[in-house]
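Engineer: Have a look; sequence and predicted model below, questions after that.
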Amino acid sequence: MKYYAIIVAGGSGNRMQSAVPKQFLLLDKQPVLMHTITAFHSCALNPHILLVLNIDQHKYWEELCLKYNFTIPHQVVNGGAQRYHSVKNGLKAIKGKGIVAVHDAVRPLISVQLITKSYQVTEETGNCIIGITPTDSVRRVLENGKSEALSRDELVLIQTPQTFEIDLLRKAYQAPFRNEFTDDASVAEYAGFKINLIAGERENIKITHPEDLEIASILKRMIKRTP
C-alpha cells in the first residue's frame, strides 16, 4: 500500500494580524509548516508528502528551507483559489492508487500516533475523519436574533487529517465546487460516501489567531514532557 499526505498551506494570515502567512510564522524558532511536515515524515508508514502552496510563495518557501536547513523530502504543488481547488491539485499530482491524508498546514501538533491510526482506519473503512466533542455549551443562531440550545453530545468539532482511499476522494472531487465544501468530508459526503469518525486530539489545534501561537508553544512543551 502506498501512502500520501497532502499538506494544504493556503492561509493568508489575515486573522493573525500579520503580513506573513500563518504557516510561515515561527513556532519555537521554526516555521509552523516545518513542524507539520515533520510530523508526517515521522510516521512509520513513510507517506509521500505533497505541499500545496500558492505559486507566489514557492520562492519564499525555498528560502526558508535553506535558512532553517530543512531537508525533509516533499513535493511542492501549486495552490488553487479555494481549499477545494488546492486539494484537487494535490490529488492530480498523485499517480496510481493508495491512501491519502489531507491536513491543514497550520495544525503543527498532530501526533504521529493519530496520523498512523488515520491511515489504518482508512484501510479498513475507506475513509477516516477525526474530531473532538465540544466542551462548551452550544446554541444555534436563528432568525430575528433568536437562538436555541443544542446538545453538545450530538456535535463534533472536525479536525484534520481527513484520510481517504485515493480513488474515493478522486471520485468525490469530480463534483463542481460548492460553497458548502468546507473540508474533504463535506465533499465526500456530497458524493454519497459514508463518513467514518474517530476521536481526535485536543492538542491538534489550528493556528488561526495571534494567541494560538503561544498556546501551541505551551502545548508543545507539555507534549514533550509527557512520557
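Structural biologist: Structure received. Residues are numbered from 1 along each chain as shown.

Engineer: Please make it C-alpha for all contacts and neighbour counts, starting now.
Structural biologist: Noted.

Engineer: Can you tell me, leaving aside adjacent residues, what's nearest to His103?
Structural biologist: Computed as C-alpha to C-alpha, 6 or more residues apart in numbering, the closest residue to His103 that is not its neighbour in sequence is Pro161, at 4.3 Å.

Engineer: who's in contact with the helix ranked longest in the chain?
Structural biologist: In the chain, assigned by DSSP state H, the helix with the most residues is helix 210-225. If you take C-alpha atoms under 8 Å, 6 or more residues apart in numbering as the criterion, helix 210-225 is touched by Arg15, Met16, Gln17, Leu27, Asp28, Leu109, Glu203, Ile205, Lys206, Ile207.

Engineer: From Ile215, how far out is the fifth one?
Structural biologist: When you say that, I think you mean Asp28. As for Asp28, its distance to Ile215 is 11 Å (criterion: C-alpha to C-alpha, to the nearest Å).

Engineer: Against that first model, consider the following:
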Amino acid sequence: MRAVALIVAGGSGSRFGGPVPKQYRRLAGVPVLRRTVETFLTHPAVGRVQVVIRAEDAALYADAVAGLDLPPPVIGGADRQESVRRGLEVLAGVDVVLIQDAARPCVPAPVIDRVLAAVQPGAGAIAALPVADTLWRGPDAVCDTLVDRQNLWRAQTPQGFMLADILGAHRAARGQGLTDDAAVATAAGLKVHLVEGSPVSAKITTEADLTEAETRLRQNLTDIRVGTGFDVHAFADGDSVTLCGLTIPHTCGLAGHSDADVGLHALTDAILGALAAGDIGQHFPPSDPRWKGADSAQFLRHAANLVAARSGVIAHTDVTLICERPKVGPHRAAMQARVAEILGIALDRVSIKATTTEKLGFTGREEGIAAQAVATLRLPE
C-alpha cells in the first residue's frame, strides 16, 4: 500500500521553553524536524512526506529542511487536532497515512514497519510501550492510590490509518480538541491496534530530553571519518579579504570566482573528502556564472547538509590560515563563531589557527593566502 507520512510540527514548544520551538532546535548539529523528516523520507514504504507548521515558523522551517524534496508545508490550526485535519485534507492518491510528532526524531524503521503492517480498512495502529513502572496517583505529590498497570500503554508515534478512515474521523471530531489521533479514531468507532514501539522513540519535551537524545544518537555513530582540505588564493586589487566567513579590511583583496574565502573552501573540501563526495569544484564549478562572487558560506552549508542527509554529525573542524598579513588573531573568535553558526555545531567543535611561513614561499612574499583544514565526521555504520 502507498503510504504518506504527515509530520505535525505546528506546536509552539511552550513546555520546552526558549526562543525557538523544540522542533527547530539542533540535535547533534541537525534540526530536530529535519531528522524526523529524513527518518520517513528514507523509509522504503513511505512515498511522500508532508509537514504541518505554524505560519510564524515559515523561515525556521525553510532553513531546517533546505535541500529536501518536500511539498509546500501546510499551515496548522489552533490545536493539534485541527493541524492534523488540515494536513490530512491536502493528501490524495495514497492509501495509508502515518501521523508523526515532529519532536520524535529517532523512530527506528522496524517500528514504522510494525505500524504499517497492522493498518487495514476500519482499523488503525499506533506505536506504544507497555507501562513497566509502578504507578501511583498522588494528590499534592503524596502517594495516595496504587494504580494497576496491567493493560496500560504509553502512546507513541507514528500512528497509522487508512487515509479515508482517519480523515472522516477528524472531520467528525472537529472542535473536540483531542490530542491523540487514536482517540479521534476510537471516537469514530475505528479499532486501533497497539504495536511495539521503542524507547528511542521518546518525545523531546524538555532540555534534558534533547540532551539524552543527542547522547543516544552519538552512541550509534560509530563510523568515524576524517577528511582534509587545502586551498590557495592570490592577492588582487581590493580593500578587504574574506576569511572564514568574515570580511576583514586589508590593503588588497583575494582573487577568485566566488568570494575567495580560502578558509571556508578548504573546510568544505575537508568535509566532502570525509564523505568521499568529491571536491568543491565538482559541486560548485568555477565555470558556472551562478557562483560568481558567491558567499562561500553556502558551499560549507551544502557540505554540512550532505552530512545530515547521511544521518551523521560533524564532530570537529580545524582550519589553519597561512599568511603574513592580515593578522588573524584579533578576528579568531569571531571566525570561530561564524563557522560554528554555518555548520550548526557547538563553538568548542571549531578550531581556527594561523601561522606564517617565516617569509618563505609565496605566502612569505605576501602574494596570497593558503589554508588547510581537517574535518572529523561521525556517521552510522
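Structural biologist: Now that the structure is in, tell me what you want to look at. The shown structure was predicted, so the numbers you read here are calculated from the model rather than taken from an experiment.

Engineer: so how far is Ser186 of the first structure from Leu150 of the first structure?
Structural biologist: 21 Å.

Engineer: make that Glu62 of the first structure, sorry
Structural biologist: From Glu62 of the first structure over to Ser186 of the first structure the distance is 33 Å, taken as C-alpha to C-alpha.

Engineer: neighbours around Val20 of the second structure, how many?
Structural biologist: 14 (other C-alpha atoms under 10 Å).

Engineer: Please disregard the earlier target; I meant Leu246 of the second structure.
Structural biologist: When counting by other C-alpha under 10 Å, one arrives at 17 neighbours for Leu246 of the second structure.

Engineer: Please report how far it lies from Gly93 of the second structure.
Structural biologist: For Leu246 of the second structure relative to Gly93 of the second structure (C-alpha to C-alpha), the value is 49 Å.

Engineer: re the thing from before, between Glu62 and Ser186 of the first structure, which is the more surrounded one?
Structural biologist: Neighbour count, other C-alpha under 10 Å: between Glu62 of the first structure and Ser186, Ser186 has more, with 16 against 12.

Engineer: quick one: buried residues of stretch 75-85 of the first structure?
Structural biologist: Neighbour-count burial for stretch 75-85 of the first structure, counted by 16 or more other C-alpha atoms under 10 Å, picks out Val76, Val77, Asn78, Gly79, Gly80, Arg83, Tyr84, His85.

Engineer: same deal with stretch 159-179 of the second structure?
Structural biologist: The neighbour-count criterion (16+ other C-alpha under 10 Å) identifies 159-171, 173, 178 as the buried residues of stretch 159-179 of the second structure.

Engineer: Settle this for me: Thr71 of the first structure is touching Cys65, isn't it.
Structural biologist: Yes: between Thr71 of the first structure and Cys65 a contact is recorded at 7.0 Å, counting by C-alpha atoms under 8 Å.

Engineer: quick one: buried residues of stretch 193-203 of the first structure?
Structural biologist: Phe193, Asn196, Leu197, Gly200, Glu203.

Engineer: Quick check: the farthest pair among these?
Structural biologist: For those, the farthest-apart pair by C-alpha to C-alpha is Phe193 and Glu203; their separation is 28.4 Å.

Engineer: Quick check: the aligned residue for Phe164 of the first structure in the second structure?
Structural biologist: With TM-score structural alignment as the matching criterion, the partner of Phe164 of the first structure in the second structure is Phe161.

Engineer: thought Gly200 of the first structure was touching Ile132?
Structural biologist: Yes: when contacts are counted by C-alpha under 8 Å, Gly200 of the first structure is listed as touching Ile132 (5.3 Å).
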